[in-house]
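Asks: got a predicted structure plus its sequence, pasted below:
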Amino acid sequence: MSTDQPHPSRADDGPPDDLSAFIGLLNELKTTGCNLLVVGDAPREVFTRASGRLLGDDDQLRYRLLAVTDATPRSIAERLPDPDAAPRSLTETTRILNHTGAPRSVTAATDPTTPPELAGIRETCVADPELRGLQSALAEAIDETENRADRLRPADLRVCLDSLGPLIDHYGPDVVRRCIDAVGGHVRDRDAMAHYVLANAYDSDPVQALAPGVDAIIELRTVDPDEYGHDAQQRWHVPRRDITTEWTPL
């Protein structure tokens, strides 16, 4: 499901107006800014695929800000648009914040392991090892992107944090929740869209601890392609509105 053209299906046991209510909610979130939590018991490749779609279609002008803690350079490259299809150079519209335990550049052209798609993209290694350093860097990058862009329309700015796992392991869910709340305020102020990756089951304690701080939760799972005709599915949860979609192809 692309957030540029959402086409969810309602749950089988839900009332007939669930679908229209959910589509209306997605359009509202795109207009006013939103924060999404992407979770599930699925391989990292599935999260990369979902993240790429949330970052926007290749042929649409989107400004992308990716903060990474454990995402590999290849997975970062795979979620960015095809440079030949993008309306502007990725070096103009994309920025990476590197918050790894031992910062190592993911865009260095001199590193033979760097995917060519990442060469030249602006990268900032967050020197402050505390979570407040990442929080401040994200807020500053959001502000700077808004100032540098010609004009940001709702949902033009897409923010990704991949992943929350190492942060929760080190700081605990309460501290991470406060970070998401702070960053999420900047996201909503710019009518932007942010998603945060957490490779945990939907009903796990870390996910449920963070759930009140986001607008919706996207749950991922893998399925048998011979049975379903595709290998991964998603469903959306919006606890505040008591909405859960049925599983749909990713």
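Replies: In hand now; what should we look at?

Asks: drop to CA atoms for contacts and neighbour counts, all remaining ones
Replies: Noted.

Asks: check contacts around the residue nearest to the spatial centre of the chain.
Replies: For the chain, the residue nearest the mean C-alpha position is His195 (2.9 Å; Cα atoms, centre = their mean). Applying Cα atoms under 8 Å, 6 or more residues apart in numbering, we find His195 in contact with 35-38, 51, 54, 159-161.

Asks: which SS class is Thr100?
Replies: What DSSP: H, G, I helix; E, B strand; the rest coil gives for Thr100 is coil.

Asks: wait, isn't it in contact with Val68?
Replies: Yes. Using Cα atoms under 8 Å, Thr100 is in contact with Val68, at 7.1 Å.

Asks: more neighbours: the two, which one.
Replies: Val68 (23 against 19; other Cα atoms under 10 Å).

Asks: need the contact list for the more buried one.
Replies: Counting by Cα under 8 Å, 6+ apart, Val68 has contacts 96-100, 161-163.

Asks: comparison target, given below:
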Amino acid sequence: MVTYPPDEAADGVPVVETVPDTNGGQTILVVGEASDAATVVANRLLFTHGGQGRLQLLVSTRARESGQTRHPAVETIDYRPEPAPAQEPRTETEGTDVVDGRLTSLGTTVSRRILEFRRPLDGQVDLRLCVDSLTDLLASHDRETVFRFVTTMAGQIRRVGGSGQFHLPLPWDADEAIRLAPLFDAVMEVRAVDGRYEYRWLLGGGAAEWRAI
């Protein structure tokens, strides 16, 4: 149960005294305009290490810069909302799948990878899934389609007792954040302050205290 002390944070959001338990079977919407902070959250709080029975998947809508590396224990699915021109061949790197076009194709690709991973483990899998970012999907698809995709992916995560983060680099009170929040078990806000990153939980109209990432 979330309770509120009488004081409010500097930004006017009530400070809550409890934070959600995010150990398994949880989907989290990560908001805040500091997109780099969201990446740090994923690497430190979601993608920790590989291991027997753990599947770590990153669904990325962002083009990777030359020389940029990703977490070595994370499989990457690169999604391009619009197919690349025919004269520009797609480039794939080891451990990366590239999916063009429809969100249904992306959902099928993710679901198939989870099934492939589960089969030799008799259905037991520690799933960690990150979608970065929902703003790119909303810019290329209608809202209803994106909402269905989120609902489907959240169902996959909960079905195997996994954990998922969906990044939305917008202010916590942006219209899309408010509309998407009910689809998730919890909402986390991230920010950059004086060269460091911080996060806090947003619950029941209030917010937990900021913590360093």
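Replies: That came through fine. Source: prediction; values computed, not measured.

Asks: between the contacts of Val68 of structure 1, which has the most around it?
Replies: Result: His99 is most packed of the contacts of Val68 of structure 1 (other Cα under 10 Å), 26 neighbours.

Asks: for structure 1, which segments are assigned as helices?
Replies: Taking DSSP state H as the criterion, structure 1 carries its helices at 18-32, 44-54, 73-78, 90-93, 131-148, 165-171, 173-189, 205-210, 225-228.

Asks: make CSV out of those helices and add mean neighbour count and distance to Ile121 of structure 1.
Replies: Below are the helices of structure 1 laid out as CSV (neighbours: other Cα atoms under 10 Å; distance: least, Cα to Cα, whole Å):
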stretch, mean neighbour count, distance to Ile121 of structure 1
helix 18-32, 17, 26
helix 44-54, 19, 17
helix 73-78, 18, 11
helix 90-93, 18, 5
helix 131-148, 17, 14
helix 165-171, 15, 24
helix 173-189, 19, 22
helix 205-210, 16, 31
helix 225-228, 9, 36
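
Asks: turn these into TSV, columns for distance to Asp242 of structure 1.
Replies: Formatted as TSV, these follow (distance: least, Cα to Cα, whole Å):
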stretch	distance to Asp242 of structure 1
helix 18-32	10
helix 44-54	22
helix 73-78	33
helix 90-93	36
helix 131-148	30
helix 165-171	26
helix 173-189	21
helix 205-210	15
helix 225-228	27
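
Asks: give the equivalent position in structure 1 for Thr151 of structure 2.
Replies: Residue pairing (TM-score structural alignment): Thr151 of structure 2 is matched to Asp181 of structure 1.

Asks: ok, now Leu203 of structure 2?
Replies: In structure 1, Leu203 of structure 2 lands on Val238 (TM-score structural alignment).

Asks: now its match: how far from Asp162 of structure 1?
Replies: 21 Å (Cα to Cα, to the nearest Å).

Asks: got it, and Ser136 of structure 1?
Replies: 17 Å.

Asks: thinking again about what came up before, mapped onto structure 2, which of the contacts of Val68 of structure 1 hold?
Replies: On the basis of both residues aligned by TM-score structural alignment, their matches' Cα atoms under 8 Å, what survives of the contacts of Val68 of structure 1 in structure 2 is 96-99, 161-163.

Asks: aligned partner of Arg191 of structure 2 in structure 1?
Replies: Arg191 of structure 2 maps onto Arg221 in structure 1, by TM-score structural alignment.

Asks: let me fix that, I meant to ask about Val41 of structure 2.
Replies: In structure 1, Val41 of structure 2 lands on Ala50 (TM-score structural alignment).

Asks: ok, for that match, nearest residue in space, not its chain neighbours?
Replies: Counting by Cα to Cα, 6 or more residues apart in numbering, the nearest residue to Ala50 of structure 1 once its immediate chain neighbours are dropped is Leu250, at 7.0 Å.

Asks: what's the answer for Leu80 of structure 1, then?
Replies: Per Cα to Cα, 6+ apart, closest to Leu80 of structure 1 is Gly52, 6.3 Å.

Asks: how much space between that neighbour and Thr100 of structure 1?
Replies: 21 Å.

Asks: what do you get for Leu80 of structure 1?
Replies: 20 Å.

Asks: and Leu29 of structure 2? What does it align with in structure 1?
Replies: Using TM-score structural alignment, Leu29 of structure 2 pairs with Leu37 in structure 1.

Asks: how many neighbours does its match have?
Replies: 24.

Asks: what about it, distance to Glu146 of structure 1?
Replies: 23 Å.

Asks: ok, now Trp236 of structure 1?
Replies: From Trp236 of structure 1 over to Glu146 of structure 1 (counting by Cα to Cα), the distance is 29 Å.

Asks: for Ala211 of structure 1, same thing?
Replies: Shown here: Ala211 of structure 1 relative to Glu146 of structure 1, a distance of 27 Å by Cα to Cα.

Asks: then Ala11 of structure 1?
Replies: For Ala11 of structure 1, the distance to Glu146 of structure 1 - Cα to Cα - is 38 Å.

Asks: of the contacts of His195 of structure 1, which ones are shared with structure 2?
Replies: Counting by both residues aligned by TM-score structural alignment, their matches' Cα under 8 Å, these still in contact in structure 2 are 35-38, 51, 159-161.

Asks: report how many residues lie close to the closest residue to Arg196 of structure 2 other than its chain neighbours.
Replies: Of all residues not flanking Arg196 of structure 2 in the chain, Ala212 sits nearest, at 7.6 Å (Cα to Cα, 6+ apart). The tally of other residues near Ala212 of structure 2 (other Cα under 10 Å) stands at 12.

Asks: Ala212 of structure 2: what's it in contact with?
Replies: Applying Cα under 8 Å, 6+ apart, we find Ala212 of structure 2 in contact with 196-199.

Asks: aligned counterpart of it in structure 1, please.
Replies: Ala212 of structure 2 maps onto Pro249 in structure 1, by TM-score structural alignment.

Asks: and the gap between that match and Pro103 of structure 1?
Replies: 36 Å.

Asks: ok, the aligned partner of Arg179 of structure 2 in structure 1 to Leu134 of structure 1 distance?
Replies: Aligned counterpart of Arg179 of structure 2 in structure 1: Ala209 (TM-score structural alignment). Using Cα to Cα, Ala209 of structure 1 is found at 20 Å from Leu134 of structure 1.
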